[in-house]
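Engineer: Here is a sequence together with a model predicted from it:
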Amino acid sequence: MPNLGDLELQVMEVLWRTDRAMSVREVLAELTRDRDLAYTTVMTVLDRLSKKERVTRELDGRAWYYRPAESRATLMATEMQAALVGSPEQRREALKEFADQLDPEDAALLVELLGARVSR
């Protein structure tokens, strides 16, 4: 997802794994299982994600609690759509190239989904 940096994506992955809002400290605890990070670093990343409207936050006492603003699938679809810029011919070329790079299972799923969409 080009709109997110590596650490931003890791923070989002932590938030997507749960259905509840998480504090900075809880996100930090999940992230520091694999690496050292400062509390302020995670706080800054969550603040940036809030400003990008990728997470929502609510104040509970003195602590902010964060949750994803959208699902992983919705974010990915939005990013894919945003990448389709240019003329209709350029978009068609890009979509053809994308389809050519799909593995057979994903290609079959895409054909199935598009078929269902056309038959509506």
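Structural biologist: Great, that's in hand.
Engineer: rest of the way, CA atoms for contacts and neighbours
Structural biologist: Fine.
Engineer: Tell me where the chain has strands.
Structural biologist: For the chain, strands defined by DSSP state E occupy the ranges 22-23, 55-60, 63-68.
Engineer: Including distance to Met12 and mean neighbour count, could these go into CSV?
Structural biologist: Formatted as CSV, the strands of the chain follow (distance: least, Cα to Cα, whole Å; neighbours: other Cα atoms under 10 Å):
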stretch, distance to Met12, mean neighbour count
strand 22-23, 11, 20
strand 55-60, 8, 15
strand 63-68, 7, 20
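Engineer: Comparison target below:
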Amino acid sequence: MAQFGELEAAIMDAVWDAGRPLRVREVLDRLDRDPEPAYNTVHTVTEILHRKGWLAKEKDGRAYRYGATKSREEYVAGLMDEALSVAGDRTATLARFVQQMQPGEAEELYHLLGQAKAREASE
């Protein structure tokens, strides 16, 4: 999984933050970029994200609306998995990652691991 480019990330953030499919014009209106990219540029990158499987498109009159096919959390989890796949020692990398967590995050991770272990035991 490759990391999004700068404009791809901004477009995905706009769609994720909206929580609903958007027209290209709506995406452009939500981008906080200086200088503002051209409509055609946003349309092209939106179509690229659609071809990559990150956005679904549905007809809306003469235009299309684009909605996320995966959540922001799924995207980040994929990046984390990719990062771990290049680590020489996954366990050491995970340990270092956990050491850098805030206390509340570590507690939440411990809770999630307990849930996963319980699910695994019940299967």
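Structural biologist: On my side now, so go ahead. Just so you know, these numbers come straight off a predicted model, no measurement behind them.
Engineer: how about a markdown table for the strands of structure 1, with distance to Arg91 of structure 1 added?
Structural biologist: Output for these, formatted as a markdown table (distance: least, Cα to Cα, whole Å):
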| stretch | distance to Arg91 of structure 1 |
| --- | --- |
| strand 22-23 | 39 |
| strand 55-60 | 30 |
| strand 63-68 | 29 |
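Engineer: Okay, helices next: where are they in structure 2?
Structural biologist: Shown for structure 2, the helices assigned by DSSP state H span residues 6-18, 24-30, 39-51, 72-85, 90-99, 103-122.
Engineer: So which of these is nearest Arg65 of structure 2?
Structural biologist: helix 24-30 (7.2 Å; Cα to Cα).
Engineer: quick one: that closest one to structure 1 mean distance?
Structural biologist: With mean Cα distance after the TM-score superposition for structure 1, helix 24-30 of structure 2 departs from structure 1 by a mean of 0.8 Å once superposed.
Engineer: Identify each buried residue in that helix, please.
Structural biologist: 24, 27-28, 30 (16 or more other Cα atoms under 10 Å).
Engineer: what's that helix in contact with?
Structural biologist: 11, 14-15, 37, 39, 42-43, 46, 64-66 (Cα atoms under 8 Å, 6 or more residues apart in numbering).
Engineer: just these now: which is nearest Leu113 of structure 2?
Structural biologist: Val15 (30.3 Å).
Engineer: what about that closest one, how many neighbours?
Structural biologist: 23 (other Cα atoms under 10 Å).
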